[in-house]
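Participant: Coordinates for the following, if possible.
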Amino acid sequence: MDRKTLGMDAEQRAEEWLCNQGLILLKRNARCRLGEIDLIMYDRDTIVFIEVRRRKHAQFGGAAASVDWQKQRKLIRTARYIMSGQTGWDGYPCRFDVVAFEGDQPPIWYKDAFRP
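Facilitator: So this is what the prediction gives:
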């Protein structure tokens, strides 16, 4: 499989896994002129922006470490832009999660992985 297919597979697996954890899907691959959010889900009373990362192994910090400050800043800006265009979302708290896949291991879910 090529990188794009592997990434799409990881996003699908993350979505299914998070739904099994009780989250509700709002949007998948939400794009705007500033970037893309892999998954936007609802967790009880919180809108959750989720970045899905997949790496073959944990070398160089692994999948979660690849969400560096530059990527975080881009995700925050993208989320703000998406939020501004959604009616009814403005009263909800939000958070940023990362779901990391490394090799064939089960996903690691980093709730509230970073803050704006």
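Participant: switch to C-alpha atoms for all contacts and neighbour counts from now on
Facilitator: Noted.
Participant: Lys27: what's it in contact with?
Facilitator: Leu39, Ile40, Met41 (C-alpha atoms under 8 Å, 6 or more residues apart in numbering).
Participant: quick one: which of those is nearest to Tyr81?
Facilitator: Proximity of the contacts of Lys27 to Tyr81 (C-alpha to C-alpha) peaks at Ile40, which lies at 13.3 Å.
Participant: Quickly find the element holding the closest one.
Facilitator: Secondary structure assignment for Ile40, by DSSP states H and E: strand 35-43.
Participant: What are the contacting residues of the lengthiest helix in the chain?
Facilitator: Longest helix of the chain, by residue count under DSSP state H: helix 3-20. For helix 3-20, the external contacting residues (C-alpha under 8 Å, 6+ apart) are Leu25, Asp38, Leu39, Val52, Arg53, Arg54, Val99, Phe101, Pro107.
Participant: another one to check against the first:
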Amino acid sequence: MIDETVLYALAARAQKQAVKARRRRAARTAAGPASAGSVPDADAQARYSPTQKTGRRFEELAMRHLQTHGLLILDRNLACRAGEIDLVARDGPVLVFIEVRHRSSSRYGGAFSSVDGLKQAKLMRCARYFLPSLVRRHFGGRMPACRFDVVSVEPNALDWIKNAFTET
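Facilitator: Now for the predicted structure:
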């Protein structure tokens, strides 16, 4: 038979985890999705970790770069169980899923090389998940051509690789 103090400790730990999970869900719900082209206000920035703030800053930089080259940003940070797509844009008749990668050093291959086969598979699964709603909202229900781009941000360089990989 299990000791009552052990059972009590397990129940208390489970209760604390449930409270944390509820708080995280409430914070995500209160945050709401970031609208395309908007810069989060100071209150919204406060809830991000330093790493997330850095990532959002480079996503913002990539977004501005893409907009100056004629892309229309449709959505940002689309997340599902499969993963997250940083930016979704329209390049004329083409729907573009964009991964933004930043590395402060190219010592281990740089930002672009970090989009390996596993990351590509995650991006494709996530894109398949959001594709029906994106097609309905932005293409009138007609399936557009799609491509996957990567924006690589490294010291002194921002590279935009169009059609960086294809679905196999």
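Participant: before we move on, the earlier item: matching residues in structure 2 for the longest helix of structure 1?
Facilitator: Counting by TM-score structural alignment, helix 3-20 of structure 1 pairs with residues 51-68 of structure 2.
Participant: cool, and stretch 41-58 of structure 1?
Facilitator: The aligned range for stretch 41-58 of structure 1 is 89-106, by TM-score structural alignment.
Participant: Now the longest helix of structure 1 on structure 2. Mean distance?
Facilitator: Compared with structure 2 after fitting, helix 3-20 of structure 1 deviates on average by 0.6 Å (mean C-alpha distance after the TM-score superposition for structure 1).
Participant: how much does whichever helix or strand comes after that helix deviate in direction from strand 35-43?
Facilitator: Next along the chain after helix 3-20 of structure 1, taking DSSP H and E as the criterion, comes strand 24-32. Strand 24-32 of structure 1 and strand 35-43 are oriented at 170 degrees to each other (axes from the mean of the first three to the mean of the last three C-alpha atoms, to 10 degrees).
Participant: Any buried residues in strand 24-32 of structure 1, and which?
Facilitator: Ile24, Leu25, Arg28, Ala30 (16 or more other C-alpha atoms under 10 Å).
Participant: Which helix or strand contains the aligned partner of Cys94 of structure 1 in structure 2?
Facilitator: Alignment note: Cys94 of structure 1 maps to Cys146 in structure 2; criterion TM-score structural alignment. Element membership for Cys146 of structure 2, per DSSP H and E: strand 145-154.
Participant: Superposed on structure 1, what's the mean shift for that strand?
Facilitator: Strand 145-154 of structure 2 sits 0.3 Å off on average (mean C-alpha distance after the TM-score superposition for structure 1).
Participant: which strands and helices sit next to the host helix or strand of Arg101 of structure 2?
Facilitator: Taking DSSP H and E as the criterion, Arg101 of structure 2 maps to strand 94-102. Here strand 94-102 of structure 2 touches helix 50-68, strand 83-91, strand 145-154, going by 3 or more C-alpha pairs under 8 Å, 6 or more residues apart in numbering; DSSP states H and E.
Participant: Tabulate these in JSON lines, adding columns for mean neighbour count and distance to Cys126 of structure 2.
Facilitator: Formatted as JSON lines, these follow (neighbours: other C-alpha atoms under 10 Å; distance: least, C-alpha to C-alpha, whole Å):
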{"stretch": "helix 50-68", "mean neighbour count": "16", "distance to Cys126 of structure 2": "18"}
{"stretch": "strand 83-91", "mean neighbour count": "20", "distance to Cys126 of structure 2": "6"}
{"stretch": "strand 145-154", "mean neighbour count": "20", "distance to Cys126 of structure 2": "12"}
